[in-house]
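*Asks:* any chance you could fold what I've pasted below:
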Amino acid sequence: MAGHSKWANIKHKKAKEDKARGKLFSKLVKKITVAAREGGGDPEINNDLALVVQKAKDANMPKDNIERAIKRGTGELEGVNYEQFVYEGYAPAGVALYMEIMTDNRNRAASEVRHVLSKNGGNLGESGCVAWMFERKGQLIIDRSEVEVDEDEIMLAVLEAGAEDITVDEAAVEIITEPGDLKSVRDALEDMGYKFTDSDVAMIPENKISLDDPNDAKKVLKLIDALEDHDDIQEVYANFDIPDEVMDQIEDEI
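*Replies:* Sure thing, here's the model as predicted:
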């Protein structure tokens, strides 16, 4: 999710834990396989594949794993046939959910996602019910605990590289681009010496619901966590924000 509230920083830490457990790698293997199947195995001419391979490299996935996933996608190695689609719905407090699914069993995925939602106070909606609340954008992340950043310098660099927007706080830098400009902006900034902890094309909410009630915040975060833990759900996007003072109250409970 876009933005770098206290929750976004916690989410980044959880992503590192996922990587350690191998969950992130298994999801990236699916994405690489599907991208190679749909657009070919050459990242030079398949932009979707180039983006997910870069994401895998950012996560320190071994080169052999990446190459095997590409070969499964192109049919050089035997592999599972994954289907990709989107589910939309709502979390508690009216928060919109946009979920990108990749699975080898659509019926199983539908049943399990519906179960996770209903168990945690959410519900599945009709196709298109929340997609209009989001905009597809390129997103680059710099973790400031890993990379030293001068705020004035990077703001000028981002404008020079052709990005749309930048958000800087004490924990992270988020750079927003048009989807087609993501690679060129990243390349330009890397040439200037910047290193990224993540980059992807993401669904960015145009407006956010502020979760001022700690109980609502806990319910939404519990649901998001359960959805992200599901193997068939690649990405979960939601249009909520949690004020820092609320996040401070509930941080030890999530």
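
*Asks:* drop to CA atoms for contacts and neighbour counts, all remaining ones
*Replies:* Noted.

*Asks:* next, count neighbours for residue 143.
*Replies:* Using other C-alpha atoms under 10 Å, residue 143 has 19 neighbouring residues.

*Asks:* in a strand, residue 99, correct?
*Replies:* Yes - the assignment for residue 99, made by DSSP: H, G, I helix; E, B strand; the rest coil, places it in a strand.

*Asks:* how about this one, so we can line them up?
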Amino acid sequence: MAGHSKWNNIQGRKNAQDSKRGKIFQKISREIYMAVKSGGPDPSTNPSLRMVMDKAKSNNMPNDNIERAIKKGSNTAENENYDEVTYEGYGPNGIAVLVHALTDNLNRTGTNVRVAFNKNGGTMGEKGSVSYMFERKGYIAIEREGLAVDEDTMLMSVLEAGGEEMETSEEVFEIYTDPSDFPAVRDALEKEGYTLAKSEVTMVPQTTVEMPEDKKAIFEQMLDKLEDDDDVSEVFHNAEM
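*Replies:* Here you go, the predicted model:
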């Protein structure tokens, strides 16, 4: 992870994500629904729900939307069922791409994902073809603007909270944790008064590949097509944008 800034990629996709805010809320609502169905409506006893709620809040999803999704998941009369599935493949320049989906129709989703790859300079891969290039990690970003804390002080806070690693740039502190430690680290940093710009359990590439200028447009188009799909919940890649 050293030298890789996930924050740069997050910021690079921000405008594209902002334009799809309603669709993102719809997808997160589905994740909340499934988390409630499997583990109950109380985030204090359902870690999966707590993580999805953190994701909702980091995407500025209104509380009303979150509560509606929890209520829907708690309704025993609701009978929707979704399968979790991961697709793997390559983008332009051999970029590794992981696609996580939550779907009620595997044939439809698989076809749509394949088309998004094939028509935008990529190819679908076999199971396991790129997943080994990623590691599941807790990720926390704290923006430095207006923050009167130096790197050494922040690193001490991170280590005391149980974090594994911190990357520092002019704009942000990026903190990585073991997934099982993520809730405790997040809560400890919030308790110290830090405002978290991003907090999630995510897939972090172990190495990154620089995206050539002449391939950026078609790769962005691939990401847009994948993220536009109603069944796709998250897309990860190892491109340095």
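
*Asks:* can you calculate the TM-score here?
*Replies:* Scored against TM-score structural alignment, normalised by the length of structure 2, the superposed chains reach a TM-score of 0.89; 238 aligned residues with a C-alpha RMSD of 2.2 Å.

*Asks:* longest strand of structure 1?
*Replies:* Ranked by residue count and defined by DSSP state E, the top strand of structure 1 is strand 134-143.

*Asks:* in terms of secondary structure, what does it contact?
*Replies:* Contact here means 3 or more C-alpha pairs under 8 Å, 6 or more residues apart in numbering; DSSP states H and E; on that basis strand 134-143 of structure 1 packs against strand 172-177, helix 182-191, strand 198-205.

*Asks:* quick check: buried residues in the very next helix or strand once past it?
*Replies:* Under the assignment DSSP states H and E, the closest C-terminal helix or strand after strand 134-143 of structure 1 is helix 151-161. By 16 or more other C-alpha atoms under 10 Å, the buried positions in helix 151-161 of structure 1 come out as 154, 155, 157, 158, 161.

*Asks:* any chance of the helices and strands packed on strand 134-143 of structure 1 in JSON lines, plus mean neighbour count?
*Replies:* As requested, these are exported to JSON lines (neighbours: other C-alpha atoms under 10 Å):
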{"stretch": "strand 172-177", "mean neighbour count": "23"}
{"stretch": "helix 182-191", "mean neighbour count": "18"}
{"stretch": "strand 198-205", "mean neighbour count": "21"}
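
*Asks:* closest to residue 136 of structure 1 out of the ones you listed?
*Replies:* Of all those, it is strand 198-205 that lies closest to residue 136 of structure 1, at 4.5 Å by C-alpha to C-alpha.

*Asks:* average distance between that closest one and structure 2?
*Replies:* In the superposition with structure 2, the aligned residues lie an average of 1.1 Å away from strand 198-205 of structure 1, counting by mean C-alpha distance after the TM-score superposition for structure 1.

*Asks:* closest to residue 234 of structure 1 out of the helices and strands packed on strand 134-143 of structure 1?
*Replies:* Across those, residue 234 of structure 1 has its closest neighbour in strand 198-205 (11.4 Å, C-alpha to C-alpha).

*Asks:* just checking, what packs against that closest one?
*Replies:* Contacts of strand 198-205 of structure 1 with other secondary structure elements, assessed using 3+ C-alpha pairs under 8 Å, 6+ apart, are made with helix 47-58, strand 134-143, strand 233-238.

*Asks:* contacting residues around the corresponding residue of structure 2 for residue 130 of structure 1?
*Replies:* The criterion is TM-score structural alignment: under it, residue 130 of structure 1 has residue 130 as its aligned partner in structure 2. For residue 130 of structure 2, the contact set (C-alpha atoms under 8 Å, 6 or more residues apart in numbering) comprises 88, 89, 96, 97, 98.

*Asks:* same thing but at 7 Å, please
*Replies:* Taking C-alpha atoms under 7 Å, 6 or more residues apart in numbering as the criterion, residue 130 of structure 2 is in contact with 88, 89, 96.

*Asks:* tell me the SS of the first one?
*Replies:* This points to residue 88 of structure 2. Quick answer, by three-state DSSP: residue 88 of structure 2 is strand.

*Asks:* what is the burial count for the closest residue in space to it that isn't next to it in sequence?
*Replies:* Distances taken as C-alpha to C-alpha, 6 or more residues apart in numbering place residue 98 nearest to residue 88 of structure 2, at 4.8 Å, with adjacent residues excluded. Here the neighbour count serves as a burial measure; for residue 98 of structure 2 (other C-alpha under 10 Å) it reads 22.

*Asks:* also residue 31 of structure 1?
*Replies:* Burial of residue 31 of structure 1 is recorded as 24 neighbouring residues (other C-alpha under 10 Å).

*Asks:* give me the element it is part of.
*Replies:* With the criterion set as DSSP H and E, the secondary-structure element containing residue 31 of structure 1 is helix 23-39.

*Asks:* matching residues in structure 2 for that helix?
*Replies:* In the comparison with structure 2, helix 23-39 of structure 1 aligns to the range 23-39 (TM-score structural alignment).

*Asks:* and of the helices and strands packed on strand 198-205 of structure 1, who's closest to residue 107 of structure 1?
*Replies:* Smallest distance to residue 107 of structure 1 across those (C-alpha to C-alpha): 13.7 Å, for strand 233-238.

*Asks:* average offset of the closest one relative to structure 2?
*Replies:* In this overlay with structure 2, the average offset of strand 233-238 of structure 1 from its partner residues is 0.8 Å by mean C-alpha distance after the TM-score superposition for structure 1.

*Asks:* if we ignore the residues flanking it in sequence, what's nearest residue 73 of structure 2?
*Replies:* What sits nearest to residue 73 of structure 2 in space, not counting adjacent residues and going by C-alpha to C-alpha, 6+ apart, is residue 33, at 4.4 Å.

*Asks:* scratch that, residue 233 of structure 2
*Replies:* What sits nearest to residue 233 of structure 2 in space, not counting adjacent residues and going by C-alpha to C-alpha, 6+ apart, is residue 101, at 5.0 Å.

*Asks:* sorry, back to before: to residue 84 of structure 1, which of the helices and strands packed on strand 134-143 of structure 1 lies closest?
*Replies:* Ranked by C-alpha to C-alpha, the member of those that lies closest to residue 84 of structure 1 is strand 198-205, at 15.5 Å.

*Asks:* my read is that residue 29 of structure 1 contacts residue 71, right?
*Replies:* No - in terms of C-alpha atoms under 7 Å, residue 29 of structure 1 does not count as a neighbour of residue 71; the distance is 10.9 Å.

*Asks:* so which of those two has more stuff around it?
*Replies:* residue 29 (23 against 20).

*Asks:* all set, thanks.
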